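A.B. asks: Okay, predicted coordinates and the sequence, questions at the end:
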Amino acid sequence: MSPQSPENSQYADFIEATRASYDAIALAYTDRFPDWPADSHPLDRSLITAFAELARERIPAPVADLGSGPGSVTAHLNALGLPVFGVDISPRMVALARRAHPELRFHVGSMTSLDLPDETLGGIIALYSVIHIPTEHLAATFAEFHRVLVPGGHVLLGFQSGGPDGDEEHLHLAERFGHEISLDYYWRTPEAVAAHLAKAHLPTQARVLREPVDQETRPRAFVLARKQS
C-alpha cells in the first residue's frame, strides 16, 4: 500500500485536518492577507518574477500554484503572462478564489496526489503550503512534483525557515483567527528542503534566506529547483 494512499489512516488524517482547518479560517485568512504578494517584501516579489520568467520558457505547458488559497499568487502570475491555475485542499478557499478571480481556474486537490497526467506542467509554485506536509510525506510529494513537470520545468517553494541548527521545528495549532482548528506546521531550513528535492531528482538552482521584517517572527526561505531535461 502506498504511504500516501487514502487507505493509510495517518495520511488521510493529516489531509482531512488540513482541509477542515483551512475551511474554518478561509474568510479570516483572506481578510488578513488580501493583497499578497503585491504588499510582500520586494525580494519575495523579485523571486516570483524570476520564476515566472523561467516558466515562460516552457509555455504552452501551464504553471500550477499549489496551495493557492484565495488566489492572489495565481492572479499575480497570470498578470506576469503565465498560463496558470490554482489547486488548494480547501473547498472554501477555492470558492473564494473563484469569486475573486472568475477569469482563472481553481481546483480542489492535494499537492500530495495531483490529478494530472505525467509531464504536463511547465512549473510549480508552492508558497507557504509545504509547511503543512509532514516530513514522512515529503519524499512522495516531491516525487509527485517531478512526475507532473515537463523536463526543464522549475519549482519555487517559499516557507518559514527552521532553526539555525538545522533541526526541523514542529508546531501544532488548535486555534487561529478565533476558530478551532487542528493544523500542523513544519519549519525546515532551505538546506533540508533542498536535500529532499534532490532525492526526488529536482536539483536546486538557488536558495535564498532573508531575515524577518515587520510582523514576521521567522526567517523566510525560498528554494528554486529544476527537473533535469
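C.D. replies: Right, received. Where do you want to start? Residues are numbered from 1 along each chain as shown.

A.B. asks: Please count neighbours and contacts with C-alpha atoms only from this point.
C.D. replies: Fine.

A.B. asks: now the strands: where do they sit in the chain?
C.D. replies: Using DSSP state E, the strands of the chain run over 63-66, 84-88, 105-108, 121-127, 149-160, 169-176, 179-187, 204-210, 220-226.

A.B. asks: If you count contacts, what does the second one end up packed against?
C.D. replies: The reference is to strand 84-88. strand 63-66, helix 72-79, strand 105-108 (3 or more C-alpha pairs under 8 Å, 6 or more residues apart in numbering; DSSP states H and E).

A.B. asks: quick revisit: JSON lines please, covering the strands of the chain and showing distance to E53.
C.D. replies: Putting the strands of the chain into JSON lines (distance: least, C-alpha to C-alpha, whole Å) gives the following:
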{"stretch": "strand 63-66", "distance to E53": "12"}
{"stretch": "strand 84-88", "distance to E53": "13"}
{"stretch": "strand 105-108", "distance to E53": "21"}
{"stretch": "strand 121-127", "distance to E53": "11"}
{"stretch": "strand 149-160", "distance to E53": "10"}
{"stretch": "strand 169-176", "distance to E53": "33"}
{"stretch": "strand 179-187", "distance to E53": "28"}
{"stretch": "strand 204-210", "distance to E53": "14"}
{"stretch": "strand 220-226", "distance to E53": "13"}
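
A.B. asks: and P34, which of these is closest to it?
C.D. replies: Of all these, strand 121-127 sits nearest to P34, with 15.1 Å by C-alpha to C-alpha.

A.B. asks: Now do the closest one: distance to the chain's middle.
C.D. replies: 8 Å (C-alpha atoms, centre = their mean, to the nearest Å).

A.B. asks: another one to put next to it:
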Amino acid sequence: MDRQPHFASRTRAAYDVLAADYADRFADELAVKPFDRAVLAVFAELVRAQRAGAVVDVGCGPGRIAAHLHDLGLSVSGIDLSPGMVEQARRGHPHLRFREGSMTALDIEDGSLGGIVAWYSIIHVPDEHLPEVLAGFSRVLAPGGYLQLAFAVGDEVVHRTEVGGHPVLLDFHPRQPDHVAELLGQTSLREHARLVRQPDEEGEFRELSPQCFLLARKAR
C-alpha cells in the first residue's frame, strides 16, 4: 500500500473518512435503479454460463454490489483501497470475503477470474493510469471472462474538497465510452455491449451526467 500512486493514496484517505456515511446512504440504491440491476443481471447470467471462475468486485466500497451479485448466484468477493470501506463491507455482509487491495496492482493470479466488476471505481483513476488498470483486469481474467464497468460520461475532471460535509481531496474522472472501448482494445479485452442511460434527476440519488455500463470480454 505504501507504494501506491499519489492519486490512490488520496482516494483511500478520502473514502476512509466517508466510509460510514457512504455505506448508510447507498445501502438501498439499487432498489430504485432498474437499469443498473438489469446490467448486473445480464453480467451474472453470462458469467454463470461460462463456468470460468469466481468474480471480484474491484473498488467494492461497502459491498452492496458484491452482495447483489452473490444473490444472483455468483461466487464473489471484493477488494477496496480503503480500510474503512472494507470494514463497512465486512460488517454489512459477513457471509462474503472482502480485503484491502488496489486495481493498480491486483494481487490476483493470472487468468483466474470468470468476471470482474468495477462499479464506479475507475472514475477515480487519472487518464494516464487507466491503460495499466485495464491491462491488469485483462491479465487476471480467464479466457472468455467478462469485465463490467460502470462510469459517468463526460470530459471534465471534477475536483471535490468536500463530500457530505466531510473535508476530502477527491477527483472524479468521467469518460467517453468510445475512449474506454478503444483502451480496452489495446488489451485482450473487447467491448461486448454497452448501455448509456440519461442521468436520474429525481430522488435521493440525483446524477449530473449520463451513466455508461460497458461490458467487455476477454478473447479466448
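C.D. replies: Ah, there it is. All of these numbers come straight from a predicted model, not from anything done at the bench.

A.B. asks: Need the TM-score between these chains.
C.D. replies: With the length set by TM-score structural alignment, normalised by the length of structure 2, the two chains reach a TM-score of 0.94; 215 aligned residues with a C-alpha RMSD of 1.3 Å.

A.B. asks: re earlier: pick the most buried one from the helices and strands packed on strand 84-88 of structure 1.
C.D. replies: strand 63-66 (a mean of 26; mean count of other C-alpha atoms under 10 Å).

A.B. asks: whereabouts in structure 2 does that one align?
C.D. replies: Mapped onto structure 2 using TM-score structural alignment, strand 63-66 of structure 1 spans residues 55-58.

A.B. asks: likewise stretch 116-125 of structure 1?
C.D. replies: Stretch 116-125 of structure 1 maps onto residues 108-117 of structure 2, going by TM-score structural alignment.

A.B. asks: From the opening residue of the matching stretch to its closing one, how far?
C.D. replies: 14 Å (C-alpha to C-alpha, to the nearest Å).

A.B. asks: Show me the contact partners of it.
C.D. replies: 47, 50-58, 137, 139-149 (C-alpha atoms under 8 Å, 6 or more residues apart in numbering).

A.B. asks: And stretch 25-45 of structure 2, by the same measure?
C.D. replies: 64, 69, 72-74, 146, 148, 197, 205, 213, 215.

A.B. asks: Pick the one among those closest to S121 of structure 2.
C.D. replies: Q148 (11.2 Å).

A.B. asks: wait, doesn't that closest one sit right on W119?
C.D. replies: Yes: counting by C-alpha atoms under 8 Å, Q148 of structure 2 touches W119, with 7.5 Å between them.

A.B. asks: Between these two, point out the one with more neighbours.
C.D. replies: Q148 (23 against 20; other C-alpha atoms under 10 Å).

A.B. asks: Now do the same for that one: its match in structure 1.
C.D. replies: Per TM-score structural alignment, Q148 of structure 2 is aligned with L156.

A.B. asks: Spit out the contact partners of its match.
C.D. replies: Contacts of L156 of structure 1 by C-alpha under 8 Å, 6+ apart are 48, 51, 124-127, 222-225.

A.B. asks: before we move on, back to that, mind checking which of the contacts of stretch 108-117 of structure 2 are buried?
C.D. replies: Neighbour counting by 16 or more other C-alpha atoms under 10 Å classes 47, 52-58, 137, 139-149 among these as buried.

A.B. asks: most remote residue from structure 2's center?
C.D. replies: In structure 2, the greatest distance from the average C-alpha position (C-alpha atoms, centre = their mean) is reached by G165, at 24.0 Å.

A.B. asks: what's the matching residue for that residue over in structure 1?
C.D. replies: Checking TM-score structural alignment: G165 of structure 2 goes with G178.

A.B. asks: number of nearby residues for the aligned residue in structure 2 for P91 of structure 1?
C.D. replies: Under the alignment (TM-score structural alignment), P91 of structure 1 pairs with P83 of structure 2. P83 of structure 2 has 19 neighbours, counted by other C-alpha under 10 Å.

A.B. asks: Hmm, P83 of structure 2 is touching D16, no?
C.D. replies: Yes: here P83 of structure 2 reaches D16: they are 6.6 Å apart, a contact under C-alpha under 8 Å.

A.B. asks: got any residues that touch both of the two?
C.D. replies: Common contact partners of P83 of structure 2 and D16 (C-alpha under 8 Å, 6+ apart): none.

A.B. asks: just checking, what's the longest helix in structure 2?
C.D. replies: Secondary structure of structure 2 per DSSP state H: the longest helix is helix 6-26.

A.B. asks: what comes into contact with stretch 84-100 of structure 2?
C.D. replies: Under C-alpha under 8 Å, 6+ apart, the answer for stretch 84-100 of structure 2 is 15-17, 19-20, 23, 60-64, 67, 76-83.

A.B. asks: cutoff 7 Å now
C.D. replies: Stretch 84-100 of structure 2 has contacts (C-alpha atoms under 7 Å, 6 or more residues apart in numbering) with 15-16, 19-20, 23, 61-63, 67, 77-83.

A.B. asks: Can you tell me which of the residues you listed is nearest P5 of structure 2?
C.D. replies: Nearest to P5 of structure 2 among those: L81, at 11.7 Å, using C-alpha to C-alpha.

A.B. asks: which residues does the closest one contact?
C.D. replies: By C-alpha under 7 Å, 6+ apart, the contact set of L81 of structure 2 is 12, 59, 100-102.

A.B. asks: contacting residues around A20 of structure 2?
C.D. replies: Counting by C-alpha under 7 Å, 6+ apart, A20 of structure 2 has contacts Q88.

A.B. asks: let's see 10 Å
C.D. replies: A20 of structure 2 is in contact with 62, 84-85, 87-88, counting by C-alpha atoms under 10 Å, 6 or more residues apart in numbering.

A.B. asks: go on, H132 of structure 1?
C.D. replies: 14-15, 18, 138, 170-171, 183-187.

A.B. asks: and if you look at H70 of structure 2?
C.D. replies: Contacts of H70 of structure 2 by C-alpha under 10 Å, 6+ apart are 44, 55, 64, 76-77, 95-96.
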